[in-house]
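Asker: mind folding the following:
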Amino acid sequence: MMRALRTPVGAVGATLLGLVLLVAVLAPLILGDRATAVDTDDLLAGPSAEHWFGTDNLGRDLFLRTVVATRLSITLALAATGIAVLAGLLLGSLPWLLGPRLGRPVTALVNILVAFPGLLLVLCLATVFGVGARGAVLAIGFAGAPTFARLCQTLIAGVGSRDYVAAARIAGVGRVRILLRHVLPNIGEPLIVNATIAAGGALLAFAGLSFLGLGVQAPAYDWGRLMQDGLAGIYVHPLAALAPGIAVVIAGLAFNLTGEAIAGALGVTPAVGPRAWSVPVRTAAPEMPAPAEETVLDVRDLAVSFPGPSAPATPVRGVSFSLRAGESVGIVGESGSGKSLTALAIAQLVEEPGHVAGGVTFCGTHLQDGGDHDDLLGTSMAVVFQDPMTSLNPAMRVGPQLAEVSRFHQGLGRREALARAVDRLRAVRLRDPERAAHAYPFELSGGMRQRAMIGMGLMGTPRLIIADEPTTALDVTVQKQVLALLATVRREHGTAILLISHDVSVIGEVCDRVLVMYAGRIVEEVAAADLRDGARHPYTRALVAAVPSMTTPLDEPLATIPGQPVDPAAVPPGCAYAARCPLATDQCLTEEPVLVDGVACWRAGEPLPSELEKEARV
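Answerer: Prediction:
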């Protein structure tokens, strides 16, 4: 805010706005009686030293009336703006609360109203609500609601895709509470900025309605009413109509300049666009055999697709695997191979228009049966996202965020839940858990935030922790500490770990098994101990070779994988890796290999040309 006031636009706007508000408060108290005083001996007088703007047809001082009218004009404009913001916030939130089927008609209605000319909408509503100040406030307020509704839809959709909202959903927090606690506090700044700018427009609209006789009625008066009264003698006595018009311009300019300055300082763009919140669309789970009793997670033929311009894109294609209690399984692959989307589908976080097919069984419950599994997911599954800064709500302190899990799923009171949050922060080895619980996320380091996210998962009794690249944003030292913490949680609580990373060396250190994904499929499953020397798929061996070690020759270029990953919307026939594989044959280009004995490759285990060259040099 102070940065905005330091700019020339901000300084001028804030000064003007401060003066306008000061006049609105003090003028009726000091000058109210003088402004209504009738002087029949001085009717329709011109400007003079005694009456700066002259007098009206009852001899009342026009300058004093213009100044005193500031309060009513500003009050009515702010009231209309408040109605527009509240109504727009309600309309903009409904798609989030109602879901896609009931939310789409609301979005369509908002888009239609936004396309309708604003002035005509105001006049139409003014005839509905009736003539007078109250009707004009309602007309202008509800006419401005569609613009704020579309803004709120866009902002809510943006914030709703953040990791901390996904974490709250995983914790089983309801949509209404997520909206109130996690979404609305984080869209406050752009709403305030746009409301400030809209207040200037509301001021002008209200003056227009009063000028047309649809707004303030006598004996009350605002700037629009004064302009209407002075219109009859504008050619003889122009200041009678121009003076309140100038006041409208100055006040509107004050609101607009202040709003634009704040928007520039905060990086907020006043323009808005339509966007609706949506929820996942999933197919029914196929018939699946009952997993073993010790199995925590069982995934069968998982597929995720999205509509495309010509054909659907399928970033995840037929993924199947399982995790036992206390087991740690890693998923590796290049960016775009489907690792994170697989994790989101397991956690039930794929949004429409995404389409999830296949079956996911967690703790013996089929998650694709369409039922409500918030209690199970909120207490038994934890998700640790890649960026610890976006994983926590920046508008809430860390402790209350963790405490939400215990308050909703364990029935604890506010004080007891916060005490457990402090205990969980202590359990993840935070040095000063009490201070961390009362801190905002930006007050913690990256490693501390990531530990807090793990602590959030431990608020319940997690059977599974899905860690989606939890160390990518951290330095090497903190990375080692977080991985050690995950290993400790696994050892002490028997928690299964699904660790997603593009770093083969990290996966090899902390996991029992490794799943290698390429083009949305698992192309190899290998024991972590055999990852470096026992991998058989050419892609897995290329990933391992691309990681430098202490024995990598300094005078040779680093190993890379030629070509580009496959476009999910245009997966070629045969093996998806064939175009980049030095061992590819005609069979690889036409027939897609299936996963047999832990590898999907027609030439599994055959030496690569680079390996033969290395052996020849030795």
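Asker: contacts, neighbours, all on C-alpha from now
Answerer: OK.
Asker: check contacts around residue 54.
Answerer: 44, 45, 46, 47, 48, 61, 62, 63, 239, 240 (Cα atoms under 8 Å, 6 or more residues apart in numbering).
Asker: likewise residue 585?
Answerer: residue 578 are the contacts of residue 585 under Cα under 8 Å, 6+ apart.
Asker: neighbours of residue 236, how many?
Answerer: Neighbourhood size, residue 236 [other Cα atoms under 10 Å]: 10.
Asker: over to residue 571?
Answerer: Other residues close to residue 571 by other Cα under 10 Å number 17.
Asker: list the contacts of it.
Answerer: residue 519.
Asker: could you check how far it is from residue 311?
Answerer: Per Cα to Cα, to the nearest Å, residue 571 is found 11 Å from residue 311.
Asker: quick revisit: buried only: go through the contacts of residue 54 for me.
Answerer: Burial by neighbour count, judged by 16 or more other Cα atoms under 10 Å, picks out 44, 45, 46, 47, 61, 62, 63, 239, 240 from these.
Asker: just give me the closest of those residues to residue 462.
Answerer: Ranked by distance to residue 462 (Cα to Cα), the buried ones among the contacts of residue 54 are led by residue 63 at 71.5 Å.
Asker: which non-adjacent residue is nearest that closest one?
Answerer: Spatial nearest neighbour of residue 63, chain neighbours left out: residue 53 (5.3 Å); criterion: Cα to Cα, 6 or more residues apart in numbering.
Asker: and this one, so I can compare the two:
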Amino acid sequence: MQGRWSRVVRTPLGLTATALVVLVIALACLGPVLWGTGADAVNTDDILALPSGEHWAGTDNLGRDILLRSLVAARPSILLALAAIVISVVIGMLLGAAPFVLGRRTGRLVSAAVNIAVAFPGILLALFFAVVFGAGATGAVLAIGLSGAPAFARLTQTLVAGIAARDYVAAARIAGVGRFRVLFRHVLPNIAEPLVVNATIGAGGALLSFTGLSFLGLGVQSPSYDWGRLLYDGIGAIYVNAAAALAPGAAVLLAGLAFNLFGESVAKGLGIPVGFGLRAPATTRAAAVPEPAVHGEDAREPSDDVVLDVRDLEVTFPGPTGPVLLVRGVSFEVRRGEAVGVVGESGSGKSLTALAITRLVADHGRVDAARLDLLGHDLLAPDTAVRRRLLGTSLAMVFQDPMTSFNPTRRIGAQLAEVATHHQGKTRREAMARAVDRLAAVRIPDAEARARQYPHEFSGGMRQRAMIGMGLMGKPALIVADEPTTALDVTVQQQVLDLLAVIREADDVALVLISHDVTVVGEVCDRVLVMYAGRVVEDLPAAGLATAARHPYTRALVEAVPDMATDLTRPLATIPGRPVSPADAPPGCAYADRCPLADARCRAEDPPLVAAEGSGHRVACWHAGEPVRPTEDLVETVESL
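Answerer: As a prediction, the model looks like this:
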């Protein structure tokens, strides 16, 4: 971090801006001390004197030196402007973080209020609040502070939304960490830089606005004075003594330029977007998703060894023409020590199913199910301390991208230890010892030293193993791994998969492995769920994935993966067409347009997921198990016609 800031200062613009800011701050600190007595000295024999060697900018109507008064006025002008920007920052942060803390409904009202306020020009808001609070320094500070808060709230809201989507925030929520703690420990530290940069630029704007209010008579009142008040006094004599207005005007220009240039140079050097003061149009909020009908209660009680019980899971999001059902009617069980794989193309609903299970679906989405139980506890029940503790200790989530799985501003060990201190009542020392032990358990060498390092000091495979270690801080009964090997090379992929297998066997932990690679799922899992267009189309034992698959889509997925026996002289097998968008799902079977076995019934009726031959095998297809004619035969048939 220190190196990044030093690079900013070494640039010509950064060095110039830094020097100007230091000069302005020094002037504010030392001005009253050095020139306070001379600035207040009244000399009736030298009233309204023109600039001279004794008075470089002349004197006012009481014979006081205008230049000295301009130098002394630096302190109140800058202090009042900084007070106003602090108010803007604090209120803006509160309003911007409200949607994250308060949830969807209340947060939506706050966002709507911010959108309305942002639509008004800042100067109009400042004048409105100045009239409300009355003339004077206090009223002007409040007016400038409140008028700048909406733009800062918009910036904060955007930054918070970006960080809230990161995996390490989701991991903290799975661990049962409260929203306020997540906000202060994981979100705000990661948006500190852009907030500071934009606040610096905002200080220049606040200074100009405060000067304007004082010039209009709504700010500092006589006998006190700031640059705006001096500008007001000097403008009356501008045709006689232009320096009376130019001196405070130049001071305002210099100070405002210093803050703005410094903020711009830091933003450019650090690559931070500058958003303060930008009046973006109010965004159109998506309509709320109506309450879907609640499914009837499933009469069957779960077995004692069932870790996860899912019945008729549905996930709905608002769309441009109405609610869109992205996950529909998903039902399955995961027992102790069992590994269940979920496969399918991108957009099939795999990851969204995992997010629904872990209760991480975005606020504008809705999760509904006849049953969604973890160890017999209803995950759809209202949020309580008991449920947070359950999620934090009995459920572990391994995310797809190891780079975003950890908070980059905190050490690895501290992030793992947070689970133990928050849920297990351990002291910091005990929690850190547990974190080191868990890092060693997931085969991270020199775990004690590594615990003191930051995420960027870990390799991709080590970050993924550390993420698994975080899940093992408690005693998880279920691990949900959402494509945990996607961003890793093949060697590290195998290491991560072997680690998951060892953990599963050692502690009888259930595993839900989501992947687009049917080969990986077939090797690691006991059972496979194949998803297409948001629903499960086949549920079969992993051992029969290559030989016993009955759904045409499952067989197409298997055939699309080359192996050592693949004929290199022929084109690789592919699935024709593109996956169906859930928003445009056709009637009947969603796979019909890509299926070589589809007929009129397939395009009219959606097949139910029913038990096939033998136990533990379900398939949703009107032509389950029927052979698919080879592509060459189809081509010959078409040519003969």
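Asker: can you calculate the TM-score here?
Answerer: With the length set by TM-score structural alignment, normalised by the length of the first structure, the two chains reach a TM-score of 0.95; 615 aligned residues with a Cα RMSD of 2.3 Å.
Asker: circling back to that earlier point, map the residue nearest to residue 63 of the first structure onto the second structure.
Answerer: When the second structure is aligned by TM-score structural alignment, residue 53 of the first structure is paired with residue 57.
Asker: can you check residue 551 of the first structure too?
Answerer: In the second structure, residue 551 of the first structure lands on residue 565 (TM-score structural alignment).
Asker: can you count the residues close to that match?
Answerer: By other Cα under 10 Å, the residues close to residue 565 of the second structure number 6.
Asker: SS state for it?
Answerer: Secondary structure state of residue 565 of the second structure, per DSSP: H, G, I helix; E, B strand; the rest coil, is coil.
Asker: measure it to residue 62 of the second structure for me?
Answerer: As judged by Cα to Cα, residue 565 of the second structure and residue 62 of the second structure stand 101 Å apart.
Asker: over to residue 482 of the second structure?
Answerer: 77 Å.
Asker: which of these two has more residues huddled nearby?
Answerer: Neighbour count, other Cα under 10 Å: between residue 482 of the second structure and residue 62, residue 482 has more, with 23 against 16.
Asker: sec struct for residue 242 of the first structure, please.
Answerer: helix.
Asker: what's the counterpart of it in the second structure?
Answerer: Per TM-score structural alignment, residue 242 of the first structure is aligned with residue 246.
Asker: and if you look at residue 27 of the first structure?
Answerer: Match for residue 27 of the first structure (TM-score structural alignment): residue 31.
Asker: what does residue 290 of the first structure give?
Answerer: In the second structure, residue 290 of the first structure lands on residue 301 (TM-score structural alignment).
Asker: swap in residue 518 of the first structure?
Answerer: By TM-score structural alignment, residue 518 of the first structure lines up with residue 532.
Asker: how about residue 118 of the first structure?
Answerer: Using TM-score structural alignment, residue 118 of the first structure lines up with residue 122 in the second structure.
Asker: ok, residue 578 of the first structure next?
Answerer: For residue 578 of the first structure, the residue aligned by TM-score structural alignment is residue 592.
Asker: nearest residue to that match other than its sequence neighbours?
Answerer: In space, residue 592 of the second structure comes closest to residue 598 once its chain neighbours are excluded; the distance is 5.3 Å by Cα to Cα, 6+ apart.
Asker: what number of neighbouring residues does the match of residue 518 of the first structure come out with?
Answerer: Residue 532 of the second structure has 25 neighbours, counted by other Cα under 10 Å.
Asker: hang on, isn't it packed against residue 330?
Answerer: No - using Cα atoms under 8 Å, residue 532 of the second structure is not in contact with residue 330; the gap is 11.0 Å.
Asker: the stretch 451-600 of the second structure: helices as residue ranges?
Answerer: With DSSP state H, counting those that start in this stretch as the criterion, the stretch 451-600 of the second structure has helices at 460-471, 490-507, 518-524, 552-559, 600-604.
Asker: which one, of the ones you listed, ends up nearest to residue 257 of the second structure?
Answerer: Ranking these by their distance to residue 257 of the second structure (criterion: Cα to Cα) puts helix 460-471 first, at 43.8 Å.
Asker: list the contacts of residue 164 of the second structure.
Answerer: Neighbouring residues of residue 164 of the second structure by Cα under 8 Å, 6+ apart: 100, 170, 187.
Asker: for residue 489 of the first structure, same thing?
Answerer: Residues counted as contacts of residue 489 of the first structure (Cα under 8 Å, 6+ apart) are residue 495.
Asker: show me what it aligns to in the second structure.
Answerer: In the second structure, residue 489 of the first structure lands on residue 503 (TM-score structural alignment).
Asker: for residue 632 of the second structure, see how far away its match is.
Answerer: Residue 503 of the second structure sits 46 Å away from residue 632 of the second structure, going by Cα to Cα.
Asker: cool, residue 397 of the second structure as well?
Answerer: According to Cα to Cα, residue 397 of the second structure stands 45 Å off from residue 632 of the second structure.
Asker: equivalent analysis for residue 246 of the second structure, please.
Answerer: According to Cα to Cα, residue 246 of the second structure stands 88 Å off from residue 632 of the second structure.
Asker: more neighbours: which of those two?
Answerer: Comparing residue 246 of the second structure with residue 632 by neighbour count (other Cα under 10 Å), the higher total belongs to residue 246, at 18 against 8.
Asker: show me what counts as buried in the host helix or strand of residue 245 of the first structure.
Answerer: Using DSSP states H and E, residue 245 of the first structure sits in helix 239-266. Applying a neighbour-count criterion of 16+ other Cα under 10 Å, one finds 239-245, 247-248, 250-265 buried in helix 239-266 of the first structure.
Asker: look at the match of residue 290 of the first structure and tell me its secondary structure.
Answerer: Per three-state DSSP, residue 301 of the second structure ends up coil.
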